[in-house]
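What follows is a protein structure lacking sequence information:
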């Protein structure tokens, strides 16, 4: 990877370029979601690059899944912090 083979980041950038027509066809809110998926994939690109596989899509999808799992866990922690016990009115 590097001098003779494209790096994972190079492949991710090329993939993003290839998918621009798809992105442009999305309405604005969904375009933002698409962009966020690319941010997630970029955030874990070092780990995906270490996988060093010919299959580019799997590390991309696993990277996105890991980041989404992080977000789910953070949201769950916030929900756990919320007191959901209903208050009992004094009689």
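Received the coordinates, thanks. Since the structure is predicted, the reported quantities are computational estimates derived from the model, not experimental observations.

When you work out contacts or count neighbours from here on, use the C-alpha atoms and nothing else.
Will do.

Residue 56: neighbour count?
As a burial measure, residue 56 scores 16 neighbours (other Cα atoms under 10 Å).

Now do the contacts for it.
Residues in contact with residue 56 (Cα atoms under 8 Å, 6 or more residues apart in numbering) are 8, 11.

Residue 35 now?
For residue 35, the contact set (Cα under 8 Å, 6+ apart) is empty.

check which helix or strand covers it.
Assigned by DSSP states H and E, residue 35 falls within helix 28-43.

and here's the other structure:
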């Protein structure tokens, strides 16, 4: 009988097991980032399975890249929103300064 092909999710699990010696050699602070890479890959395993990759690394890399690209775009959007907020605050402070300079308080010494 023939072997059943592993799903992409199973292939990602196999890769993670294969890379455990590497993970163990990482500093403790880097291990969560390593684990996050595999979580990101698993989150796109369904889409990767549509490609039916022969090489699980290709599916892993594409899934991680996609996830990171989404995060980069979200950070760019956040930065743009913060820039808009800063600009609005500057405009507000400029108009407050203009209002104070044009006020006549009656004291002309």
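Alright, I've got the coordinates. Note that this is a predicted model, so its numbers are computed, not measured.

Got a TM-score for the two of them?
TM-score of the superposed chains, computed with TM-score structural alignment, normalised by the length of the first structure, equals 0.86; 89 aligned residues with a Cα RMSD of 1.6 Å.

Report the mean distance between the helix holding residue 35 of the first structure and its aligned residues in the second structure.
For helix 28-43 of the first structure, the mean deviation from the second structure after alignment is 0.8 Å (mean Cα distance after the TM-score superposition for the first structure).

How about stretch 60-72 of the first structure?
So stretch 60-72 of the first structure averages 0.5 Å relative to the second structure (mean Cα distance after the TM-score superposition for the first structure).

Now that stretch: buried residues?
60, 63-64, 67 (16 or more other Cα atoms under 10 Å).

residues of the helix or strand following the helix holding residue 35 of the first structure that come out buried?
Per DSSP H and E, the first helix or strand lying C-terminal to helix 28-43 of the first structure is helix 45-51. Of all the residues in helix 45-51 of the first structure, those buried under the rule 16+ other Cα under 10 Å are 45, 48-49.

those helices in the first structure, which residues are they?
Using DSSP state H, the helices of the first structure run over residues 8-18, 20-25, 28-43, 45-51, 57-81.

residue range for the fourth one in the second structure?
It refers to helix 45-51 of the first structure. Mapped onto the second structure using TM-score structural alignment, helix 45-51 of the first structure covers residues 45-51.

Nearest residue to the middle of the second structure?
For the second structure, residue 71 is the residue whose C-alpha lies nearest the centre (Cα atoms, centre = their mean; 2.3 Å).

And stretch 9-25 of the second structure, end to end?
Stretch 9-25 of the second structure has its terminal residues 24 Å apart, counting by Cα to Cα, to the nearest Å.

Give me the contact list for it.
Residues outside stretch 9-25 of the second structure that contact it (Cα under 8 Å, 6+ apart): 31, 34, 38, 41-42, 45-46, 56-57, 60.

Tabulate those residues (TSV), appending distance to residue 87 of the second structure.
As requested, the contacts of stretch 9-25 of the second structure are exported to TSV (distance: Cα to Cα, whole Å):
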residue	distance to residue 87 of the second structure
31	39
34	38
38	39
41	38
42	40
45	41
46	42
56	47
57	44
60	41
